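Q: Sequence and predicted structure below; questions after.
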Amino acid sequence: MNKTRGAVKRPPSDTDSQDGTDEVLFWINKSGFPISESVWDRMFDHASKLHPGGESYINRIRTSKTSAAVSIPKAPIGGSSSDAERRVQVVQQYMCELQYNHTGTQFFDIKKYRPLNSQSESAKEMIKESLPIKCLEAVILGIYLTNGISGLERYPLSFRSVFGSKIHRHVVLVVCWNGLYGALGMSRREDLMHKPLHFTSLSDLVIDYIESYNQYHHKVNKLKIGFPVSHDPHSHEPIHWKGLAVNPCKMDKTELKQAVEKHAKDIRTWVRQAPFGTSYAPRSQATSYPTPSFSQTTPRVHKAADGNKSRPASMNGLERSCSRVSDAKGLKSTPHTPSNKLSFEMRI
């Protein structure tokens, strides 16, 4: 989940000056892999501002001559597509093994307007580098790893919440199979990431997320549900992020349920009208979906976020992420080795 002040402040390039970094909530690695020295330096500099130990703690990590070995999770590619529920669980487990990124630097530059074939390349890079990921990266990775699962529909669900004066944005991937709904995703909070395929309606899933937000005193003021994503990783169509947009604060639970269920019905109708297909994808001859009509779409909504604490009770802050990030020298000397071959620890 991304914390933002109105909007994520992204650096125009990876060679920017460090001046003014106190206003940046997180940086994005735009230089690709292997990660450049300037990006490593910027990551450590930003982490020193986030960690209570400050520069002394970060410098101790950077100058350490030894690093603990980190296991590299194996991506669940291939296998049987008949048991969708089991495959979804395996995909979520893999993303949890990658861990949530607390470093303050997003390692993969995800642009939402890119077509699916480009997003698939980003997902392959995440698997290769095996680095911690944030919520948007998890959606792209979840789409790629669930391609080809018979009868499984996937579409994005985005939130924007307010806590105090800060705006938070978050996004998960809704999965629908055999009339049941669940979600794949990553978050600092366990109940704001994945949901099992146990919900009998899309509105029940959405309300469960909103109630989880309420537990952390977050007010969800924007909610956005997209349309199903093609199962063809080579498709040139983009992901449709904005099918329905509503403000839950301006409607009661009954009105919210009606709006969400109307969109769910539109999705089912849309899927049935897809060529060569039944109500569920993938399709044997065509895995793309017809272009949706956005006549019911309300004003634009941006992606939302969750709280500040990490998911496991034994670790918080930057520790989970940074335990999987290698040192720059190791990465540069072996660019084809996953980036988490070595690790360092940061405790907050």
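A: Nice, thanks for sending it over.

Q: Every contact and neighbour count from this point should use C-alpha atoms.
A: Fine.

Q: On the three-state scheme, residue 42 is what?
A: Following DSSP: H, G, I helix; E, B strand; the rest coil, the label given to residue 42 is helix.

Q: what about it, how many residues close to it?
A: By other C-alpha atoms under 10 Å, the residues close to residue 42 number 21.

Q: Put this next to the first one:
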Amino acid sequence: MATTTCGYEPIRSGDVILFYINRDGLPLSDRCTDRMWTFCMEQYPKNALQIKSIRDRVSEYPSIAYGDPPYNVAPNPRLTVQEKLQQIQTYVQRLEYNYTGMQFFDLNANRPISGLMDTARHIMTESLPIKCFEAFLIAIYLTTGIIGLERFNISFKTRFNSIVYRHIVLGVKYGQIYGGLGLSRRTDLAYKPLNGKYERLSTLIDDYVQAYKNYGHTVLRIRIGLPIIHDLKSYLTINWNAITIHPNKTDRIDYERELDKIVRVWRQMSIYASYRSNVSLASVVQPTGNIVTAASLPNRLQSLSFRSNREASFNCRRSAVKKTATTTDDSHATDRDQSLPCAIRV
């Protein structure tokens, strides 16, 4: 991302400025505040006087009290998974969508999960209006620890009136049921309840694609990543692009087959992660950014085998990898830094 000396940076689609990103931190600096209000007037010139009147009266408005984030929802045994996701989605919606034209938080998707979760805590502390990516990070944070829940990104690239837009939601899978968490201007482009309606990943994706069509958007690209580890302090990065589909260029049957294929890949990965049942399967996958398109991928995973002399393998690696803490029993060894004798790569 290019650096800026004016405190904010425009995000463009061609020659059109979609919004600005605040680079000065919080509280919002005077120059970012001025740019935010000026941009609003530029977007709605017919309402300039009304916008100016609202700005002049900002100090008169009462402060808004927000409830605490539902930090304790994930480990609560009295709630079903569907109820937990509903409470998390309700909290995200209470923060409201950011229509100001100024993104308040400086986000970097390439940071490790630990850094992204620090940003998520900051967002929840400030309780400012947010957009889809901030909602995505909050959803990851609050769903961490829900046993049996797999989380993955679903990223959309669409076009409307020659302007390209991007959107992201957190896809979730519990058992054989799919759903989604997120925030959007349109309700049907965000939350998808875990109510049994989506028994296949392709059904969930088709629902989003149809919603975009209803609003006149052409879906150019959809990217789906690998499952995200349930560890707020992990130094792994999120694999954003395990599979890419182009609904406007690909027959529906073909891309549904690709979506079902990535689910089979997850299942194969789960088999080889069983010896570390206390760690999410994503923790044994190094982010590579490769696109899953070859039909032989499950066979590649089946061909992997673990080293028979596991203890000797760890001894060989101790001289090169600094371990934090190791516990050993009769069957296996577990390292908190997630150094593995065998890495599964996709």
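A: All right, it came through fine. Nothing here was measured: the structure is a model prediction, and the numbers come from that model.

Q: Report the contact partners of the nearest residue to residue 96 of structure 2 once chain neighbours are set aside.
A: Leaving out its chain neighbours, the residue that sits closest to residue 96 of structure 2 by C-alpha to C-alpha, 6 or more residues apart in numbering is residue 129, at 5.2 Å. Residues counted as contacts of residue 129 of structure 2 (C-alpha atoms under 8 Å, 6 or more residues apart in numbering) are 95-99.

Q: One more pass at 10 Å, please.
A: Contacts for residue 129 of structure 2 (C-alpha atoms under 10 Å, 6 or more residues apart in numbering) come out as 92-100, 103-104, 123, 135.

Q: mind listing the strands for structure 1?
A: 2-4, 27-28, 105-106, 152-163, 166-177, 180-184, 195-199, 219-225, 244-246 (DSSP state E).

Q: thinking again about what came up before, quick one: which of the contacts of residue 129 of structure 2 sit in helices?
A: Those of the contacts of residue 129 of structure 2 mapping onto helices are 92-95, 123, 135, per DSSP state H.

Q: For residue 48 of structure 1, which residues are in contact?
A: Counting by C-alpha under 10 Å, 6+ apart, residue 48 of structure 1 touches 42, 54-59, 103-104, 346.

Q: Tell me how many other residues crowd residue 64 of structure 2.
A: Residues lying near residue 64 of structure 2 (other C-alpha under 10 Å) number 7.

Q: And it, what's its match in structure 1?
A: Counting by TM-score structural alignment, residue 64 of structure 2 lines up with residue 70 in structure 1.

Q: For that match, give its distance to residue 26 of structure 1.
A: Remark: distance between residue 70 of structure 1 and residue 26 of structure 1 (C-alpha to C-alpha, to the nearest Å) = 24 Å.

Q: before we move on, the earlier item: same list, the strands of structure 1, but as a markdown table with mean neighbour count please.
A: Converted to a markdown table, these look like this (neighbours: other C-alpha atoms under 10 Å):
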| stretch | mean neighbour count |
| --- | --- |
| strand 2-4 | 21 |
| strand 27-28 | 21 |
| strand 105-106 | 20 |
| strand 152-163 | 24 |
| strand 166-177 | 25 |
| strand 180-184 | 24 |
| strand 195-199 | 19 |
| strand 219-225 | 23 |
| strand 244-246 | 23 |
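
Q: Can you add distance to residue 233 of structure 1 and give these back as CSV?
A: Output for the strands of structure 1, formatted as CSV (distance: least, C-alpha to C-alpha, whole Å):
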stretch, distance to residue 233 of structure 1
strand 2-4, 26
strand 27-28, 24
strand 105-106, 23
strand 152-163, 13
strand 166-177, 16
strand 180-184, 18
strand 195-199, 23
strand 219-225, 21
strand 244-246, 24
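
Q: I'd like to know which of those lies nearest to residue 321 of structure 1.
A: strand 105-106 (10.1 Å; C-alpha to C-alpha).

Q: Show which residues not belonging to the closest one make contact with it.
A: Contacts with strand 105-106 of structure 1, where a contact means C-alpha under 10 Å, 6+ apart, come from 25-30, 39-40, 42-44, 46-47, 131-134, 137.

Q: again, 7 Å this time
A: With C-alpha atoms under 7 Å, 6 or more residues apart in numbering as the test, strand 105-106 of structure 1 has contacts from 26-29, 43.

Q: now do stretch 200-218 of structure 1
A: With C-alpha under 7 Å, 6+ apart, stretch 200-218 of structure 1 has contacts from 161-163, 179-182, 191-192, 199, 219-220, 257, 260-261, 264, 307.
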